[in-house]
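Q: Sharing a sequence plus its predicted fold:
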Amino acid sequence: MPINQPNVSQLCDALQEFLTTEVAPAVDDDAIKYKLKIALNVLGIIARESELGEGFRRLEQSELNEFLGDDPECLKPESRDVNLRLLEHIRSGDIALRQDDLLAALERITVAKMAIDNPRYASYLKRVDA
């Protein structure tokens, strides 16, 4: 819970609004316009990460722990290494990659990540509109 208002997302929204309405119209250089567009996209990612990031991390941890439950390192709530652990278990043959439930979990994680990275991805829109 943020201590102060506005929160990160609100600050990013305000900065995006300023850059879009005040700065962008005053920029004539195409290279700067392109970089400004990238900066606006980054601000969007930061805002979405601040809103959705913790929920995403919990989802990822929960989904992957279904497959890594016997791995003591992955049982730690603060563990951020679940992807690496999964990779190690797949490489060693402990976990088969071609499992419907694993592929479904990875798809749910990917869709949640797309909501943060760019909710306008066509693949994301297909899955959330379906």
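A: Cool, the structure landed.
Q: switch to C-alpha atoms for all contacts and neighbour counts from now on
A: Will do.
Q: how about the helices in the protein?
A: Under the criterion DSSP state H, the chain carries helices at the ranges 8-18, 30-68, 82-92, 100-117, 122-129.
Q: Would you mind giving those helices as TSV with mean neighbour count added?
A: Compiled in TSV, the helices of the chain are given as follows (neighbours: other Cα atoms under 10 Å):
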stretch	mean neighbour count
helix 8-18	16
helix 30-68	16
helix 82-92	15
helix 100-117	16
helix 122-129	11
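Q: wait, what's in contact with residue 50?
A: By Cα atoms under 8 Å, 6 or more residues apart in numbering, the contact list for residue 50 reads 8, 9.
Q: Distance check, it against residue 12.
A: Summarising the geometry, the distance separating residue 50 from residue 12, computed by Cα to Cα, to the nearest Å, is 10 Å.
Q: And here is the other one:
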Amino acid sequence: MISNAKIISLKAQTAATGLGEPVHSEELTDFPLLCELITPKSYRAETDRQRGIKNDAMIWVNRSMFDALGHALAVGDRITIRPHGLNADSTEYDATDINPRGNGSVIEISLAVRDDQAGGA
């Protein structure tokens, strides 16, 4: 895994409003988590779409980072990612699919650009 980005915000989805908008917890991390940001190939994005999974981007993260936080990542969690580089803009995503990779020490997270109106709590 090659670190080319960092998770700067992580919030768990805790509920939904009456309108179906997600409600998220307070910030779960006080420090950036290194990750590898991947743009999915068109075949992968299409395959995921057929499975009902929106896949605008993917990240690979060491499982040990979430273990250190005491958080089991779940679909619906809100993740803000900032690529490495000068003046790089961060993007907020919702986790749409989570898969272990290799021997399970790395987690692959499919991400969808956040589409709710309120932005969560």
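A: Everything's here; your move. Every value quoted in this text rests on a predicted model; they were computed, and no experiment measured them.
Q: Can you pull the TM-score for these?
A: Both chains were compared after superposition, and using TM-score structural alignment, normalised by the length of the second structure their TM-score is 0.23; 53 aligned residues with a Cα RMSD of 4.9 Å.
Q: can you give me the helices in the second structure?
A: In the second structure, helices defined by DSSP H lie at 42-50, 63-69, listed in chain order.
Q: between these, which gets nearest to residue 36 of the second structure?
A: Using Cα to Cα as the measure, helix 63-69 is the one of these that comes nearest residue 36 of the second structure, at 12.8 Å.
Q: what comes up buried for the closest one?
A: Within helix 63-69 of the second structure, the residues that qualify as buried are 63, 66, counting by 16 or more other Cα atoms under 10 Å.
Q: ok now do residue 108 of the second structure, which residues does it touch?
A: Under the criterion of Cα under 8 Å, 6+ apart, the contact partners of residue 108 of the second structure comprise 58, 59, 60, 61, 98, 99, 100, 101.
Q: Distance-wise, check it relative to residue 38 of the second structure.
A: Relative to residue 38 of the second structure, residue 108 of the second structure is positioned 10 Å away (Cα to Cα).
Q: likewise residue 45 of the second structure?
A: For residue 45 of the second structure, the distance to residue 38 of the second structure (Cα to Cα) stands at 12 Å.
Q: Relative to residue 46 of the second structure, how far out is the nearest residue to residue 14 of the second structure once chain neighbours are set aside?
A: The shortest distance from residue 14 of the second structure to any residue other than its chain neighbours is 5.3 Å, reached at residue 24 (Cα to Cα, 6 or more residues apart in numbering). In this structure, residue 24 of the second structure lies at 28 Å from residue 46 of the second structure, with Cα to Cα as the measure.
Q: Looking at those two, which is more packed in?
A: Taking residue 24 of the second structure and residue 46 together and counting by other Cα atoms under 10 Å, residue 24 has the greater number of neighbours (19 against 15).
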